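[1] sequence and computational prediction follow.
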Amino acid sequence: MSKAPVRGFPEAEFAARTQKAQALMAQQGLDGLLLLTEPEVRYFSGFHTLFWQSPTRPWFLFVPPAGKPIAIIPEIGADLMRRTWIEDIRTWSAPAPEDDGISLLTELLSPIAGRGGSIGIMKGHETALRMPLGDYERLMDGLPG
């Protein structure tokens, strides 16, 4: 019986992608990068799941200025995310319309915002916020400064 071929990229590839982004972030004066869509999250983590087909559940990946990205995801995806190179995985029990991960995201980003730091998000062609506008507004309102 033949073995299935290995899929995906080695951890070193994700580390190199992250380090390149972190170097570009430093050039741009960014203290972090918040990723919200399937292609962005997969590019930096290798996380592959059909859960993206649910349009109501947000998934977040934060790239800090140094070190590995941090996942803020629904608990249902934690087991799969643990199979990637990501170590810091923060979860909530979803769906939770009153707080779909926003408090976890606010907790993570508040120290950066509190010191006047800048957090980047994608906003070009073929990008999307992938969270309700109300949640984005709650996040912005919850961050100091």
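    It's in.
[2] please count neighbours and contacts with C-alpha atoms only from this point.
    Fine.
[3] measure Ala12 to Gly46 for me?
    Counting by CA to CA, to the nearest Å, the separation of Ala12 from Gly46 is 11 Å.
[4] comparison target below:
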Amino acid sequence: MDQEASYGFAPTEFEERVARAQRLMGQHRLDGLLLTSMDNIRYFIGVDSTFWESYTRPWFVLIPATGAPLAIIPEIGRAIIEKTWVKEIRSWPSPRPEDEGTSLVVEAISGLPRRHGRVGAELG
């Protein structure tokens, strides 16, 4: 199996998608973009998994205005994300009803370089 088939798409495609999102973040004065829907996560990192069909185990991808995206996912999905172009992966042992990754999301957003003080997120 070649790398592209394993990773969903070529590294240049990944880089172009992230760069375009980062340009748009700059235009809209955002420090980052938090993705939570399977369609948007699939678009940006190329992963396709049934694990995120569980609403009790959310998946997150944070794209900073500069730098590389990071995935925040339940430990059960780590091996899947390791086959994408995302290199920084933060995970937790799920199920953990008291904190299904929210503390890791807060930590990641708090660690973003603050230029505008705003992070974009999906509605719905």
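    Now that the structure is in, tell me what you want to look at. Model, not experiment: these values are computed from the prediction.
[5] send over the TM-score of the superposed chains.
    The TM-score (TM-score structural alignment, normalised by the length of structure 2) is 0.88; 122 aligned residues with a CA RMSD of 2.3 Å.
[6] before we move on, the earlier item: who has more neighbours, Ala12 and Gly46 of structure 1?
    Gly46 (22 against 10; other CA atoms under 10 Å).
[7] nearest residue to that one in space, please, no chain neighbours.
    Thr84 (6.1 Å; CA to CA, 6 or more residues apart in numbering).
[8] touching, the one you found and Phe47? I think so.
    Yes - if you go by CA atoms under 8 Å, Thr84 of structure 1 and Phe47 touch, sitting 6.3 Å apart.
[9] neighbour count winner among those two?
    Phe47 (20 against 17).
[10] alignment lookup: that one to structure 2.
    Mapped onto structure 2 by TM-score structural alignment, Phe47 of structure 1 lines up with Val47.
[11] what secondary structure does its match sit in?
    coil (DSSP: H, G, I helix; E, B strand; the rest coil).
[12] equivalent analysis for Ile86 of structure 1, please.
    Classified using three-state DSSP, Ile86 of structure 1 is coil.
[13] any buried residues in the longest helix anywhere in structure 2, and which?
    When structure 2 is parsed with DSSP state H, its longest helix is helix 11-27. Neighbour counts using 16 or more other CA atoms under 10 Å place Phe14, Val18, Ala19, Ala21, Gln22, Met25, Gly26 of helix 11-27 of structure 2 among the buried residues.
[14] against Phe51 of structure 1, how distant is the residue nearest the centre of structure 1?
    Central residue of structure 1 (CA atoms, centre = their mean): Leu61, 0.8 Å from the mean position. Distance of Leu61 of structure 1 to Phe51 of structure 1, computed by CA to CA: 15 Å.
[15] just Arg17 of structure 1 next, same as before
    For Arg17 of structure 1, the distance to Phe51 of structure 1 - CA to CA - is 24 Å.
[16] re the thing from before, how close does the residue nearest to Gly46 of structure 1 get to Leu61 of structure 1?
    With CA to CA as the criterion, Thr84 of structure 1 and Leu61 of structure 1 are 13 Å apart.
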